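Chemist: Provided below are the primary sequence and the corresponding predicted coordinates.
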Amino acid sequence: MGEIKVLTKEPDIQKDAMMSVGRAIAVLRLIGAAPEPGMRLRDISVALDLHKTSASRMLTTLGALGVIERDRNRCFRVSDDFRTSFGTPLTTTRLRQAARPALSMLSETLEDVAFLSVPNALDSLCVARYIGTYPIQALSLNVGGRRPLGVGAGSLALLAWAPDKERDHLIEMQRPRLSNYRVGVDEITAAVQVAQAQGFTYLPGFVIQGMTGMGMPVRDPSGEVVAALSVAAITERLSGVRRDMAISALKEAASDMEGRLLGGAGRDTGATEEANQSGDIA
């Protein structure tokens, strides 16, 4: 008898595998580029011209692998663990939620306003603000407000602990952007050096006369500064004994937030929870 050859469909199997990989990459690109809080199954299906069943199967697989995650509002986004494995920044939502206990503690302990800021190109971006109970609040910055890096306590903390090879360039890039502020590049450079020596920022009358800001950097599990916690008040409330109290509170708050980022706390809990946080106001 002649030799019997068994025909296989290896080329078809390889083709199917490549198509699956291609779809998975397309899904990741789409979700990764979407604004927070992410995308729903229906929107993903339409955008990629996939049947909902196929899209759902793909999302389920990526979720089981820890690549994406879904929040309470059924929005999918790239998981923070997956982002961190590639060295990409944590999402603003993750940072804001991890900061909530710290911001609440700061505003309750000091009775003054507390802020969470994140770096955004040449600016610091305020993403959360918790107002204290003292009758006079230093509300110089709203949620969504931007300042050039180095202008303000939180903004200076982001700049002072930026990577050494980037800091000088970032400071120089601010030179033409400071005409509307009370400080210039020389003042920011000097403030950076003082902050690094102290371990925190302390800026009496730096941005607004009669107001003082204090800030502390927050690091992710890799040690990179990803945010800053800060407080602001009329100057007499952040001097003397209250200055020392604010330093201790900021250190505790930063440690708490870093612990939550390290331990995986501060995951997405949905827009409903966020809307109920009266401290996050614009």
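Modeler: Received, thanks. Not measured: the values here are computed from a predicted model. Numbers count the residues shown, from 1 in each chain.

Chemist: from now on I want contacts and neighbour counts done on CA atoms only, so please keep to that.
Modeler: Noted.

Chemist: wasn't Asp256 part of a strand?
Modeler: No: assessed with DSSP: H, G, I helix; E, B strand; the rest coil, Asp256 is helix; it does not lie in a strand.

Chemist: okay, now stretch 158-177: how far is its last residue from its first?
Modeler: 17 Å (CA to CA, to the nearest Å).

Chemist: brain fart, stretch 120-134
Modeler: Taking CA to CA as the criterion, the two ends of stretch 120-134 lie 31 Å apart.

Chemist: the residue nearest to Ala114 when sequence neighbours are not counted: how many residues sit nearby?
Modeler: Closest residue in space to Ala114, ignoring its immediate chain neighbours: Val231 at 4.4 Å, by CA to CA, 6 or more residues apart in numbering. Burial measure for Val231: 32 neighbouring residues, criterion other CA atoms under 10 Å.

Chemist: I figured Val231 was touching Met211, is that so?
Modeler: No: between Val231 and Met211 there is no contact under CA atoms under 8 Å: 10.6 Å.

Chemist: my guess is Pro217 contacts Gly223. True?
Modeler: No: checked against CA under 8 Å, the pair Pro217 and Gly223 is beyond contact range at 10.7 Å.

Chemist: quick one: which of those two has more around it?
Modeler: Between Pro217 and Gly223, Pro217 has the larger neighbour count (other CA under 10 Å), namely 31 against 9.

Chemist: are we agreed that the more buried one is in a strand?
Modeler: Yes: per three-state DSSP, Pro217 lies within a strand segment.

Chemist: next, the nearest residue to it once chain neighbours are set aside: secondary structure please.
Modeler: Computed as CA to CA, 6+ apart, the closest residue to Pro217 that is not its neighbour in sequence is Ala228, at 4.4 Å. Using three-state DSSP, the structure places Ala228 in strand.

Chemist: and the comparison structure, right after this:
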Amino acid sequence: MEDRKLTVRSVERALDILLCFTRNDDLGLTEIAVQIGLHKSTVHRLLSTLEERGFVIRDAATEKYRLGMKIWELSTHLSRSDDPAILLLPAMERVRDHLGETVSLYLREGKERLRIQAVQSNQAIRRVAQVGARLPLYVGASSKVLVAFASTEEQEALLNDPEWPSWIDRVSYMEQLYEIRECGYAMSFEEREPGAAAISVPIANCHGVVTAALSVSGPVNRLSIDTLYEYAPYLMEAAHDMGLMIQ
């Protein structure tokens, strides 16, 4: 039994190491050890095993690690039949072509939102959205959409979490969520990034459950509040059609 516990613990630690790369492209041994709270010698042994199996690669020049090709090989076997990042890509491209701005797709994962797909604007001055980026749930149009359409229990858990920013007025925030549910979309102006504006709408699957947020973002000099109001009906209709494609 003790050997089994040690084996399971090693697996958990190895997975913790891989999860460190959700926020960084490359990391040094010390950085990884600090993030997961383990001694460097333990992390080094685990990294050596992961490197042997192709899950990480060590750059000899920088002595930093990055994800290896084995991760990519595994990702190619993900089911494409129910992956919204794949299913909704053509529809997102149509939205980009119609509105001319960057289009992103977000899922809520724990206390963050995760950008699982993005279609970049073709304009010279544009907002570049990186797929895989994790962003806080308390700020931004997409974050507020994902929280607004979450269950009451999930909202309470988020707002009462010790990590939830104390400077956000709870009453005012809840009023915003109510308005978002009523009108069906959220807007943001330079909430997270200076010079950036966005509008986001919920995507409900074929069972009526909101599973994602669709966002259009760009520079504030193009996306004024009037422009976003004009975009809202089109974006909600596009999100409705996308939802019919998701199980």
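Modeler: Good, I have the coordinates. As the structure is a prediction and not an experimental result, all values here were calculated from the model.

Chemist: need the helices for structure 2, in chain order.
Modeler: Here structure 2 has its helices, by DSSP state H, at 2-19, 29-36, 40-52, 69-75, 84-87, 89-99, 141-148, 152-159, 170-183, 225-243.

Chemist: Gly154 of structure 1 -> structure 2?
Modeler: In structure 2, Gly154 of structure 1 lines up with Ser142, judged by TM-score structural alignment.

Chemist: so what's that match up against?
Modeler: Counting by CA atoms under 8 Å, 6 or more residues apart in numbering, Ser142 of structure 2 makes contact with Tyr106, Ala186, Ile199, Ser200, Val201, Ala213, Leu214, Ser215.

Chemist: gap between it and Leu74 of structure 2?
Modeler: Ser142 of structure 2 is 29 Å from Leu74 of structure 2, by CA to CA.

Chemist: can you check Leu158 of structure 2 too?
Modeler: In terms of CA to CA, Leu158 of structure 2 sits 32 Å off from Leu74 of structure 2.

Chemist: what does Val216 of structure 2 give?
Modeler: Distance from Val216 of structure 2 to Leu74 of structure 2, by CA to CA: 30 Å.

Chemist: what of Thr30 of structure 2?
Modeler: With CA to CA as the criterion, Thr30 of structure 2 and Leu74 of structure 2 are 27 Å apart.

Chemist: of these two, who's got more company?
Modeler: The neighbour count for Thr30 of structure 2 versus Leu74, taken as other CA under 10 Å, is higher for Thr30 (15 against 10).

Chemist: let me see the contact set for the more buried one.
Modeler: Counted by CA under 8 Å, 6+ apart, Thr30 of structure 2 has contacts Lys40.

Chemist: alignment lookup: it to structure 1.
Modeler: So, by TM-score structural alignment, Thr30 of structure 2 is left unmatched.

Chemist: neighbours of Gln123 of structure 2, how many?
Modeler: 11.

Chemist: now do Phe206 of structure 1
Modeler: By other CA under 10 Å, neighbour count at Phe206 of structure 1 equals 20.

Chemist: ok, the one 5 residues further on next?
Modeler: A count of nearby residues for Met211 of structure 1, using other CA under 10 Å, gives 21.

Chemist: what's it aligned with over in structure 2?
Modeler: So, by TM-score structural alignment, Met211 of structure 1 is matched to Ala196.

Chemist: contact partners of stretch 214-231 of structure 1?
Modeler: Stretch 214-231 of structure 1 is contacted by residues 89-90, 95, 103, 106, 112-119, 153-158, 161-162, 199-203, 213, 232, 246-247, 250-251, 253-255, 257-258, 261-262 when judged by CA under 8 Å, 6+ apart.

Chemist: thought Ala118 of structure 2 was touching Glu101?
Modeler: No: the pair Ala118 of structure 2 / Glu101 is not scored as a contact, 10.8 Å apart, by CA under 8 Å.

Chemist: residues of stretch 127-141 of structure 2 that come out buried?
Modeler: Within stretch 127-141 of structure 2, the residues that count as buried by 16 or more other CA atoms under 10 Å are Arg127, Val128, Ala129, Val131, Ala133, Arg134, Leu135, Leu137, Tyr138, Gly140, Ala141.

Chemist: chain center to it, what's the gap?
Modeler: How far stretch 127-141 of structure 2 lies from its chain's middle: 6 Å, per CA atoms, centre = their mean, to the nearest Å.

Chemist: and Thr201 of structure 1? What does it align with in structure 2?
Modeler: Checking TM-score structural alignment: Thr201 of structure 1 goes with Ala186.

Chemist: same check, this time on Glu108 of structure 1
Modeler: Using TM-score structural alignment, Glu108 of structure 1 pairs with Asp97 in structure 2.

Chemist: ok, its match to Tyr231 of structure 2 distance?
Modeler: Asp97 of structure 2 is 13 Å from Tyr231 of structure 2, where distance means CA to CA.

Chemist: got it, and Val147 of structure 2?
Modeler: Counting by CA to CA - Val147 of structure 2 and Tyr231 of structure 2 are separated by 21 Å.

Chemist: name the residue in these two with the higher neighbour count.
Modeler: Counted by other CA under 10 Å, Val147 of structure 2 and Tyr231 do not tie: Val147 has more neighbours, with 23 against 15.

Chemist: residues contacting the more buried one?
Modeler: Leu137, Gln155, Leu177.
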